[in-house]
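J.: Starting from these lines, generate the structure:
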Amino acid sequence: MPLQSYTRDKDKSPLLRWDEVPDDFVECYILSGYRRLHLTAQECLASIFQPTNETLNFWTHFIPLVLFVSKFYHLFFLATDLPFHHPALLPLWCYASGVLLTFAMSCTAHVFSCRSLRLRAAFFFLDYASISYYGFASTVAYSYYLLPRLNLLDPTVMTPYLQSLGWHRVDYSMLMGLYGELVLPVAFVLAVTCTVACCKSRAEDCSYPFAIRTFVFAMPLSMACPVMIESLLFDLRKINPTLFVYFYRRYFWLLVAAFFNVSKIPERIHPGLFDIIGHSHQIFHVFTFLSIYDQMHYVEQGLELFLKSNQPLPTIQGTIGYMLLLTMGLGLVVRTYLQGLGSSKKD
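T.: Modelled structure (predicted):
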């Protein structure tokens, strides 16, 4: 169908069915509520107050964005006596930028995705990049606020179970030191790789795009494996109940979010019934918000413990420097895939 046939008169109903929009617009089992192509920026903004299939996609991330802006303002300017530019807060600045960028970019993508086919692809490439950016930013916060206080990474601490295995005769301090040196470089590579995989998943010949995106978004979470191992080999529930409860509840929310994102339930069960309210992507947004909200609890606690410790202060190179380098890398990935778009999307 020619691209011009998708453009509708402004006097007609702005909402279309799945067979009246370009294939790139169609979401699985969502039959109606689509906005027309080539809306103006003002019309896109007005649509967030109208019942379309993107309306709640926007609000389920805009409301959390406002909540997190308030939360980070409290942490930086009210919760401590430190100036906002103190080196101890550098990992928190990285983490805050990742959280806020993710929600802001998702809001932008969902609002302005009907400006044009090319802009739609660009917005969602940037959305994938922002999620990878957030994953790396979380690892930066973990590496300073959480990991140094894990018994797992302290060779002098052994449980009776590990001693019975003979681990007390093994000097694994070098291994733990190597992990500490490699955690950020490995997370950096994962962030770039995940963005490449997600951008490729938008290709027309990709059979399982949602499964691929869910899987690669989960890959950076592997950087938190030491916390999981800590709970298995050491009594994390007693040593740090805040970390234990919120960490595992966060991963439960992420599993639920992944289930809805891949299964396309409930719209798969009754196509057309959940076009405006209640489809899987909206539910996915809610549970990802809950996961990050729980993550905030133990990152904040990690900051409090870090400020009471004698740990070396973070450096600009090891925090903001990494984030700037990652931004350039992700920018190159997005630019490459935008240049590779087919002529049908260069409208």
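J.: going forward, measure contacts between C-alpha atoms and count neighbours the same way
T.: Will do.
J.: Count the residues that sit near residue 101.
T.: By other CA atoms under 10 Å, the residues close to residue 101 number 19.
J.: and it, what helix or strand is that in?
T.: Using DSSP states H and E, residue 101 maps to helix 90-112.
J.: Run the chain-centre distance for that helix.
T.: In terms of CA atoms, centre = their mean, to the nearest Å, the centre of helix 90-112 is found 8 Å from the chain centre.
J.: And it, what does it pack against?
T.: Contacts defined by 3 or more CA pairs under 8 Å, 6 or more residues apart in numbering; DSSP states H and E place helix 90-112 against helix 41-46, helix 55-77, helix 117-145.
J.: Which of those helices sits closest to residue 96?
T.: helix 55-77 (6.8 Å; CA to CA).
J.: what comes up buried for that closest one?
T.: 55-62, 64-65, 68, 72, 75-76 (16 or more other CA atoms under 10 Å).
J.: I'd like the structure of this one too, to check against the first:
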Amino acid sequence: MVVESEGTTVCAHQEVPVAMEEEKGGGGGWGKRRRKQQGRGGEGGEKKKYALVSYHELPEYMKENEFILNYYRSEWPILNAVLSLFSWHNETINIWTHLLGFILFFGLALVHLGQYFPQVADLIGHLSWPISKVAENVSSNIGDVLSTNPALASYGMAVASQTTRWPFFVFLAGAMFCLLSSSACHLLSCHSHRLNLFLIRLDYTGIAVMIVVSFFPPIYYIFQCDPHWQVVYLSAITAAGVATVYALMSPRLSAARYRAHRTLLFVGMGLSGVVPAVHATAVNWHEPHRNVTLAYEGAMAVSYLTGAVFYMTRVPERWRPGAFDLAGHSHQIFHALVIAGALAHYGAAIVFLKVRDEMGCPAK
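T.: Sure thing, here's the model as predicted:
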């Protein structure tokens, strides 16, 4: 979601220099020894305590948002970075928003798999996780919305499988990949320059994947009776996603000064959906479910585009530097809007799936 979706994302916000510095001493051995010595903290053998630092104390590759002044983790060991999941710093909310989003979509995937695989249904029945109940409530709330439409009122959450489900599960899997890669990026990119660059690239890939797979349920189910349009639209968006990821693999485009360029690449991918959307609306103008799907997809578009604006402008921290270091800064708002947009698209996908189950394709 995304929009780059800062991030649809999304960690993809840290500056990476044009060229990576060579490790001293002929490879990674020197760097590992240096970190080990730092961790021991000197001749006394005492372990070093890794404190939070200010923006000005960061290495250049970590300097991305000059309006967030404090509470940074800088070049922490992996274990310390992982354990910081449970401490308070300026990435805590970024990590947890998309980690909880991943868990929610994982729960939704289990709920839907349980409709077709008894073993999964039995597993869900034995789970006492609160998130499993949340996922079930989200699915049932979508069903309540559908029941308000007379044409869809006969649909239940468990339906006979009259059409293939793989496009729907491709969307859920892509959303989980995007959210988990974003959370991992925010959690671990404070470890080292090399890992930082790898995770940022992974995050960009996750954003592109989520945008691409979001096209699969609507295009597949809307044009199921016209397979050539399925091929045309899905091939086009997949090619655009691959090209975008390839372009963003350059360390140069990861630099903070290219923030707008990255955002526009992802926004452009998302807005390419206007063409099949207009086509689908024209073809299905008299269908009773049209307004429901348009409402869901409109909510998704508003969420993603609004998130992109926050990501690009870095508001509100731009207005009061330092005041939003821990909570309320633009990337956190962007993350929340990515989750909202993904859930709206999930609602639309449920409608597409159920309508196609009911209608099928006319005999030719």
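J.: and the helices and strands packed on helix 90-112 of the first structure as TSV, adding distance to residue 210 of the first structure?
T.: Shown next, in TSV, are those (distance: least, CA to CA, whole Å):
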stretch	distance to residue 210 of the first structure
helix 41-46	25
helix 55-77	16
helix 117-145	12
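J.: Where does stretch 80-89 of the second structure end up in the first structure?
T.: Mapped onto the first structure using TM-score structural alignment, stretch 80-89 of the second structure covers residues 43-52.
J.: Over to stretch 182-196 of the second structure?
T.: Mapped onto the first structure using TM-score structural alignment, stretch 182-196 of the second structure spans residues 106-120.
J.: List the contacts of that stretch.
T.: Stretch 106-120 of the first structure is contacted from outside by 24, 35-41, 44-45, 47-48, 54-55, 57-59, 61-62, 121, 123-124, 127, 338, 341, 345-347, using CA atoms under 8 Å, 6 or more residues apart in numbering.
J.: buried subset of those residues?
T.: Applying 16+ other CA under 10 Å to these flags 35-39, 44, 47-48, 54-55, 57-59, 61-62, 121, 123-124, 127, 338 as buried.
J.: Show where stretch 210-219 of the second structure falls in the first structure, residue numbers please.
T.: Under TM-score structural alignment, the match for stretch 210-219 of the second structure is residues 134-143.
J.: What mean distance separates that stretch from the matching residues in the second structure?
T.: After superposition onto the second structure, stretch 134-143 of the first structure sits on average 1.9 Å from its aligned residues (mean CA distance after the TM-score superposition for the first structure).
J.: distance between that stretch and the chain's centre?
T.: Distance, centroid of stretch 134-143 of the first structure to centroid of chain: 11 Å (CA atoms, centre = their mean).
J.: The alignment partner in the second structure of residue 303 of the first structure - how many residues pack around it?
T.: Under the alignment (TM-score structural alignment), residue 303 of the first structure maps onto residue 353 of the second structure. The tally of other residues near residue 353 of the second structure (other CA under 10 Å) stands at 22.
J.: same question, residue 59 of the second structure
T.: 12.
J.: now do residue 135 of the second structure
T.: Number of residues near residue 135 of the second structure (other CA under 10 Å) recorded here: 21.
J.: The match of stretch 182-196 of the second structure: how far from the chain's middle?
T.: With CA atoms, centre = their mean as the basis, stretch 106-120 of the first structure stands 18 Å off its chain's centre.
J.: Equivalent analysis for stretch 207-216 of the second structure, please.
T.: That offset, for stretch 207-216 of the second structure, works out to 10 Å (CA atoms, centre = their mean).
J.: Then stretch 305-312 of the first structure?
T.: Stretch 305-312 of the first structure sits 28 Å away from the centroid of its parent chain (CA atoms, centre = their mean).
J.: which parts of it are buried?
T.: Neighbour-count burial for stretch 305-312 of the first structure flags residue 306 (criterion: 16+ other CA under 10 Å).
J.: Ok, stretch 123-136 of the second structure next?
T.: By neighbour count on 16+ other CA under 10 Å, the buried set for stretch 123-136 of the second structure is 124, 131-133, 135-136.
J.: again with stretch 298-305 of the first structure
T.: Applying a neighbour-count criterion of 16+ other CA under 10 Å, one finds 298-299, 302-303 buried in stretch 298-305 of the first structure.
J.: export the residues you listed to JSON lines and tack on distance to residue 153 of the first structure and secondary structure?
T.: What follows is those, written out as JSON lines (distance: CA to CA, whole Å; DSSP: H, G, I helix; E, B strand; the rest coil):
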{"residue": "298", "distance to residue 153 of the first structure": "18", "secondary structure": "helix"}
{"residue": "299", "distance to residue 153 of the first structure": "18", "secondary structure": "helix"}
{"residue": "302", "distance to residue 153 of the first structure": "16", "secondary structure": "helix"}
{"residue": "303", "distance to residue 153 of the first structure": "18", "secondary structure": "helix"}
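J.: mind listing the strands for the first structure?
T.: Using DSSP state E, the strands of the first structure run over 15-16, 34-35.
J.: Mean neighbour count, these: which tops it?
T.: Comparing the strands of the first structure by mean neighbour count (mean count of other CA atoms under 10 Å), strand 34-35 comes out on top with a mean of 24.
J.: mean shift of it relative to the second structure?
T.: Taken against the second structure, strand 34-35 of the first structure registers an average deviation of 0.7 Å after superposition, with mean CA distance after the TM-score superposition for the first structure.
J.: Does anything pack onto that strand? Which helices or strands?
T.: Other helices and strands packing on strand 34-35 of the first structure, by 3+ CA pairs under 8 Å, 6+ apart, are strand 15-16.
J.: What about residue 134 of the first structure, how many residues nearby?
T.: Neighbour tally, residue 134 of the first structure, other CA under 10 Å: 25.
J.: same thing with residue 56 of the second structure?
T.: Neighbours of residue 56 of the second structure (other CA under 10 Å): 11.
J.: now residue 227 of the first structure
T.: A count of nearby residues for residue 227 of the first structure, using other CA under 10 Å, gives 20.
J.: which residue in the second structure lines up with it?
T.: In the second structure, the residue matched to residue 227 of the first structure (TM-score structural alignment) is residue 277.
J.: Kindly provide the distance from its match to residue 353 of the second structure.
T.: Per CA to CA, to the nearest Å, residue 277 of the second structure is found 16 Å from residue 353 of the second structure.
J.: Residue 49 of the second structure now?
T.: Noted for residue 49 of the second structure: a distance of 53 Å to residue 353 of the second structure, by CA to CA.
J.: for residue 299 of the second structure, same thing?
T.: Per CA to CA, residue 299 of the second structure is found 19 Å from residue 353 of the second structure.
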